[in-house]
Structures are given as structure tokens and as C-alpha cells.
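[1] make a model of this:
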Amino acid sequence: MVFFLRGGGPPQELRQSRILLGTVVEISVWEDAEGLAREAVQAAFAEMARIEALMSPHVPDSDVARLSRAAEGLEVAPETAAVLALGLDIARRSDGAFDLTLARLKELWDLEAQNPRVPRSEELAAALEGIGPQALRLEGTRVYKAHPTLAVDLGGIAKGYAVDRAASVLEQAGIADASINAGGDLRLLGRRGERPWRIGIRHPRDAEEILTILDVSDRAVVTSGDYERFFEKDGQRYHHIFDPRTGFPSTATQSVTLVADSAMLADALATAVFVLGPRQGLEFLAAFPQAEALVVDADGQVHATAGMAELQR
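    As a prediction, this is how the structure comes out:
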């Protein structure tokens, strides 16, 4: 979770929010011409709704829902193919720590249930059978599945793509300074008045404590944490970021904050680093020189890339 640290003063800041992509999306525009800003913000929301209709597993005729129902594969929209391509690339480069094929596993855990439970070992084994980046093949805009029951979930990357698309809509409308926040996936354009956008990163074990403050312009910031959706049983926390190698929630990390040039990339990298843990995760990030990360491990110790210090206040 992130907090905007706000200050007063002109020009006027316009803020609007909508429920999209299963979360609250807030767009803030730092702009004198309020009429232009309102129109641009509405267009940005409409673009995010379009991406949701295209890639949400909960929309029956979306590319993702149709692909999960398909026996072998099908043709998808070029945008969906591009998101799949990046997701599969990150999945392979992270040795499967980021995975687009965990839909059945997420259904099994069902963290939204009134009384969630820990699945039995045989249930987990069945949900993990045949998953991984090798189970999907992309040829142009046609996607092939290794077996009929494979289900796809772009939740770890499509929200970031929608945020990036909204940012593009704002830029095309002439908006230079704005922020888009989709449940912790942030894209920050320009500045907030006389200074960069100031982002407070919450402590993963204390919602009232700010772990650090980042000054960011023209980049994306994504935070993934084990405090977002979870239940506890017998003193163990079971959250929504699953390790594809075990079928259980990853235990190496409490939270990851990832800064990158796009929200889509930051979204995928944050999940991969969370699952890999601080040591392997930061080693993995060395292949992405445009990305910076701050990782809180299972013991509450903070690890960070060298470049993160330049963003911290």
C-alpha cells in the first residue's frame, strides 16, 4: 500500500475515483485547465474499463476467460498477446516465480471466501500439475495451451498495463502532471507542483507507519505485500501471492516496492521478487537496470537496490 503525501497551493488538483479492475482506481491531475482535466480523466477511466473487459477472467467474453475455456488455444487481441508475451518472458527469466497459469490454484485457495481454508496436499498437487511458462505458447496473436484444463490469470500484470494505458490517454490529452493509483499500482506523470510526486510506502506490519518516502517523476511504483489479502490459521499467515513451486503463499517476504518505467513491468517484477525472496530477487533484478526495488523480508529486515537510495527522501 502507498500513501500520497500532499501539500497545498495552486494550481488546482483534480481527483476522481472509480471501482475498476477489482479495486479503487484514483486519478489525480495537477492542472490549471480543469475542464481539460475532467475530460481527460473520464477518457482514462474508459480506457481502463476497456482493458478490464478485454483481460479480466471475470468477464465471460474476455480474451482471458475464452482462453481458459478453450481446449487448446485461440486467437487473442494484439494487446492481450503483448501482455502475455511480457508475462511469459518474466516467467521464464524468473524460473517460474512469476506465473500466468495459477488461476486454478487461486480458485482452490479462494481467499475471498467467508471461511477460507488451507487446501489438502492432494488438492495442491492437482492444481499445480502442468502449470508454468512451458504450458503456454504464443505465436503472433495465437495462444496455444499444453492441456485443456489450463487456466490463465493475468492479474499480476494486466492491472499494470491498464494503468499504463490510462497514463497514455492523459498524455495524449496534453496532461503533463498526473498520478494514477489502481490499488497500489501507481504511474506518476511529471511533477506535483514544484516537486516530484511524494509517495509514502507503508510498513507491512503497521498500517499507520510509513516505512520510507519516495520522490518519483515519470515512473511507475508498485507495492506487493502479504498484508493485502490474507487469513491466519494456527499462527500462520496465508496470503494471495503464491509460490508456484509449492502451491503455498510465499514465506520469504513481507512486501516489495518496485520502481520501473512502466506499471506493467513493475507489476510483474514485484511479484517475481516477492516469491524469489530478497537475495535471489535482487540478483534477478540485476538484469533490469531500469528497475529499483525495496524488499522487506520475513524477519522485517529491509533490502534494496543501490539506485533506490536516490529516490528516498
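[2] only C-alpha atoms for contact and neighbour calcs from this point on.
    Fine.
[3] now the helices: where do they sit in this protein?
    34-55, 63-69, 78-93, 103-109, 121-128, 158-172, 263-276, 278-285 (DSSP state H).
[4] for the longest one, buried residues please.
    If you call a residue buried by 16 or more other CA atoms under 10 Å, then helix 34-55 has these buried ones: 37, 40-45, 47-49, 51-55.
[5] and that helix, what does it pack against?
    Judged by 3 or more CA pairs under 8 Å, 6 or more residues apart in numbering; DSSP states H and E, helix 34-55 is in contact with strand 13-20, helix 63-69, helix 158-172.
[6] in CSV: those, plus mean neighbour count and distance to Glu283.
    As requested, the helices and strands packed on helix 34-55 are exported to CSV (neighbours: other CA atoms under 10 Å; distance: least, CA to CA, whole Å):
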stretch, mean neighbour count, distance to Glu283
strand 13-20, 16, 34
helix 63-69, 21, 32
helix 158-172, 23, 23
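[7] how about this one, so we can line them up?
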Amino acid sequence: MSFHDRSSELSRINALAAGATMSVSPWTWQVLTLAQELHAVTGGRFECGVGARLVRWGMLPDHGHVTPDSGSMTDLVLLANHGVQALRPVCLDLGGLAKGFAVDKAVEALTASGIMRGVVNAGGDLRVLGDAPQPIHVRDGSERRQPRYLGELAGGAMATSASYPAGQANPTGMDGVLVNPFSQRPIHGDTRYTVLAPTCAVADGLTKALAVEGHLAPDCLARYSALALVA
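    Got it, this is the predicted structure:
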């Protein structure tokens, strides 16, 4: 699911011609399925089809997949037996979802090994396994070095995404810029968007949708038993 790897399944999807199909692994299929679901539930605020924009901004490598009409998440059709079809060329970036999914898979591996309690922390994406409450923090937007205590979390996940002031889109050299899928512009403002949810993949994806307008519809949050915080 790496955009950076030319041979990844995601890169192969992004290289598909209009109407072409391919098969993907079950895990990639699960992430794409959740991506389309979140796109629909959030009214398009969660959108993986921003890869072309990030390539043009120099935030992602150019593998030659960017076209003037690169489509959105809705231009990818999920077929039976883990097949996918591009209705038109797409340039998807799964960076807003795949790390949370990886955290969930790590928790599944712990559970399968008989581990009853633990924490998987992937930096911005965290999940607590078991009923022992763990303190959770998020960096304060007004003072980057001072984490803000949010409370305790047990048997659930949290994810945080951040926007940055204009002219400072990528200060760490590691995190990608947040994109407003409607305006196709960067989301600026020294703000942290945090979502707590039962799974990390859902929390991860909803932070990107939350960043678009600073809020999510109550029915969207209720659907996933999620809470949102903007700070």
C-alpha cells in the first residue's frame, strides 16, 4: 500500500488505464473498502484521490501516474474476489488510512498470541489492547513541545493529524500535508485533529475528514462510536 514503492499494489492501481482491472491482496482490499465507506459517510471529506496534488507539491514521488484527469476514490470499482477496476486513471494515496490499519493488524497479532493487554503506538496512531486504562496525550497546537493530557483510554484507539501554518506545510520532513479535497488546497492553521474510535483505521481516516471543516456530523461520529477533538 506504499505510494513510494513503484512495485506496490497501490502503485500498480495508480498505473491502471481506464477500464483496466487487477487483483489485490485481502489487506489492500480491506483498506480500499474502508476508504470508499469513509468517503461516502463523510460526504467526500475523506478522499484518497489526492495523490496527484501531493505529487505536484513535491510531497510524494512522481512515478509517472499523474494525469490531468486523475480521478477520485469513486472512480475505483471494487469487484469480486479482491479485484479492482479503474473507471478512469486514479492517483490514490492511502497514507491517511493504512498506518491506522497496520496498528489494528498489530493488535490482532498480539491477541492471536495470547496477549491480553498492551499498547501499539505508531506515532499519531495508537491503540490500547485490554481494559487497563492508559494515559493519552496530544501535542498542543499553541506550544508544540508541551503535550496536552486528554485522559485515559482502554480498549480503543486514537489518531491525530495536524495542519501547519501557511508556508510551513511540512516542517518535519516526514508527515504529509493535509489536503482539502473540495478546494484542492492545503489545510493550514496550527491545529491538531484527534479522533477516538474502536479501531485505529477508522480513527486515522476520520481525522482527515475532520480537518476539512473542523467538525464531523453527529451521525457520522455515532456510526463509528467515535469522538472528535480539535485543538
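[8] closest one to Gly247 of the first structure among the helices and strands packed on helix 34-55 of the first structure?
    Proximity to Gly247 of the first structure (CA to CA) singles out helix 63-69 among these, at 19.4 Å.
[9] mean shift of that closest one relative to the second structure?
    For helix 63-69 of the first structure, the mean distance from the matching residues in the second structure following superposition reads 1.0 Å, by mean CA distance after the TM-score superposition for the first structure.
[10] show where that helix falls in the second structure, residue numbers please.
    Under TM-score structural alignment, the match for helix 63-69 of the first structure in the second structure covers residues 9-15.
[11] if we can go back for a sec, the helices and strands packed on helix 34-55 of the first structure: which one's closest to Trp30 of the first structure?
    Using CA to CA, these put strand 13-20 closest to Trp30 of the first structure, at 4.6 Å.
[12] what about stretch 107-120 of the second structure, start to end distance?
    End-to-end distance of stretch 107-120 of the second structure (CA to CA, to the nearest Å): 7 Å.
[13] what range does that stretch cover in the first structure?
    Using TM-score structural alignment, stretch 107-120 of the second structure pairs with 167-180 in the first structure.
[14] residue contacts, the residue nearest in space to the middle of the second structure?
    Of all residues in the second structure, the one closest to the mean position by CA atoms, centre = their mean is Gly96, 1.9 Å from it. Taking CA atoms under 8 Å, 6 or more residues apart in numbering, we find Gly96 of the second structure in contact with 48, 204-205, 208.
[15] now which residue in the first structure aligns to it?
    When the first structure is aligned by TM-score structural alignment, the residue opposite Gly96 of the second structure is Gly156.
[16] tell me which residues of the longest strand along the second structure are tucked away?
    Looking across the second structure with DSSP state E, the single longest strand is strand 143-153. Using 16+ other CA under 10 Å as the test for burial, strand 143-153 of the second structure gives Leu153.
[17] matching residues in the first structure for that strand?
    Going by TM-score structural alignment, strand 143-153 of the second structure sits over residues 206-216 in the first structure.
[18] name the residue most distant from the centre of the second structure?
    Outermost in the second structure, CA atoms, centre = their mean: Gly114 at 28.5 Å.
[19] check the gap between that one and Pro198 of the second structure for me.
    20 Å.
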